[in-house]
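J.: Got a predicted model here, sequence first, then my questions.
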Amino acid sequence: MSTPGRNDPLPVMAKADARAWAQHMTESLAQSAGVTLTPTTAKPFFGNCVGKHDEVADDGRYTLSYAVDSTVPLQHHPEAVKKIRAALERQKFSIDGYRETWEGRPSALLDAADTDGRYLVSVETGGGTDRLLFRVNTRCLMPPSAASPGQR
């Protein structure tokens, strides 16, 4: 695996395709844990790409943060997150953070990164309830209409 260089062309992807990819990714992770997502809770947020010095290009590049909930009994959160971790490791994601606790009430947190594409995945207990939150964040993406001829 190689990490993209800062001068490498941005991946080209339409916003609808990015959302569909994030939805597929969260559904796949939920399936690996044997849980069902609640589609009505899906929240895609498209934002501007912000540079190191807070600069924003005016060429259509964007990031996507996609979040969706599932309802899983709280005591099953750690086991579900373990299964998701195993699925991500099989897909060669690096695990950047992992925690499960049983103090007072069960809680779980997992952060992982796809080092090839700079996609981040997070799964966590939401507010001490039966809510298990799935989140996918993308790196900067370029919409097809703004891509240069060499990037298409």
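T.: Arrived safely.

J.: CA only for contacts and neighbour counts going forward, please
T.: Fine.

J.: Excluding chain neighbours, what is closest to the most centrally placed residue in the chain?
T.: By C-alpha atoms, centre = their mean, the chain has its centre lying nearest to residue 136, at 1.4 Å. In this structure, residue 136 finds its nearest non-sequential neighbour in residue 121, 4.6 Å apart by C-alpha to C-alpha, 6 or more residues apart in numbering.

J.: what about the one you found, helix or strand, and which?
T.: In this assignment (DSSP states H and E), residue 121 forms part of strand 119-125.

J.: and the comparison structure, right after this:
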Amino acid sequence: MPADDDSKDINAPLPRMTREAALKWARDYTDYMGGIAGVDIDRSTEVPRFGKCVGKNDEVAEDGRFTLTYYVFAEVPHTQHTAAVRALKSRLEKEGYEMAGYREYQDAYYSASLSARHKEHGYTVMADTNKPKKTSPDSMSFSANVPCMLPPDAEQQQF
């Protein structure tokens, strides 16, 4: 059943993955995105954030399920941001991602932005002009996010 099917049973089995495997996937995928975009990811800037899964009715289980939001940065002249998001859009659409948002670089205010969700697995990825000091748009953030996963050895809590 596709990840975007709203008729999903609240107690349907969750996909299983360890936190370590999720983090490895996110690191590998942001490296992959950097390769597509033609930029060097600065791994020293990584920010992994594990969170709890929140259900459709705001339920939160205590069985170890988690989500992961992961992002890193790369120094990229703003003149290359449009080429980067174009290349990503082209490749990701071929790999089963659906664009949730897309904008090419216009200026520091209307910056480059791409957001996509994998139709089957629910993974989301993003690439955006980054404004860390709000003075120079010469960097980009790359994000890979893991949807709700249950550790392989956990017993899934029922609601």
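T.: Looks like it arrived, so ask away. Every value quoted in this text rests on a predicted model; they were computed, and no experiment measured them.

J.: follow-up on the earlier one: so where is the strand holding residue 121 of the first structure in the second structure?
T.: Counting by TM-score structural alignment, strand 119-125 of the first structure falls onto residues 123-129 of the second structure.

J.: tell me which residues in the matching stretch are buried?
T.: By neighbour count with 16 or more other C-alpha atoms under 10 Å, stretch 123-129 of the second structure contains the buried residues 123, 124, 125, 126, 127, 128, 129.

J.: Would you mind getting the average deviation of the biggest helix by length in the second structure from the first structure?
T.: When the second structure is parsed with DSSP state H, its longest helix is helix 19-37. Aligned to the first structure and superposed, helix 19-37 of the second structure gives a mean residue distance of 0.6 Å (mean C-alpha distance after the TM-score superposition for the first structure).

J.: Show me how far that helix is from its chain's centre.
T.: On the basis of C-alpha atoms, centre = their mean, to the nearest Å, helix 19-37 of the second structure sits 9 Å off its chain's mean C-alpha point.

J.: Against which helices or strands is the following helix or strand past that helix packed?
T.: Remark: after helix 19-37 of the second structure, the chain's next helix or strand is strand 42-51, criterion DSSP H and E. Packed against strand 42-51 of the second structure by the contact rule (3 or more C-alpha pairs under 8 Å, 6 or more residues apart in numbering; DSSP states H and E) you find strand 66-75.
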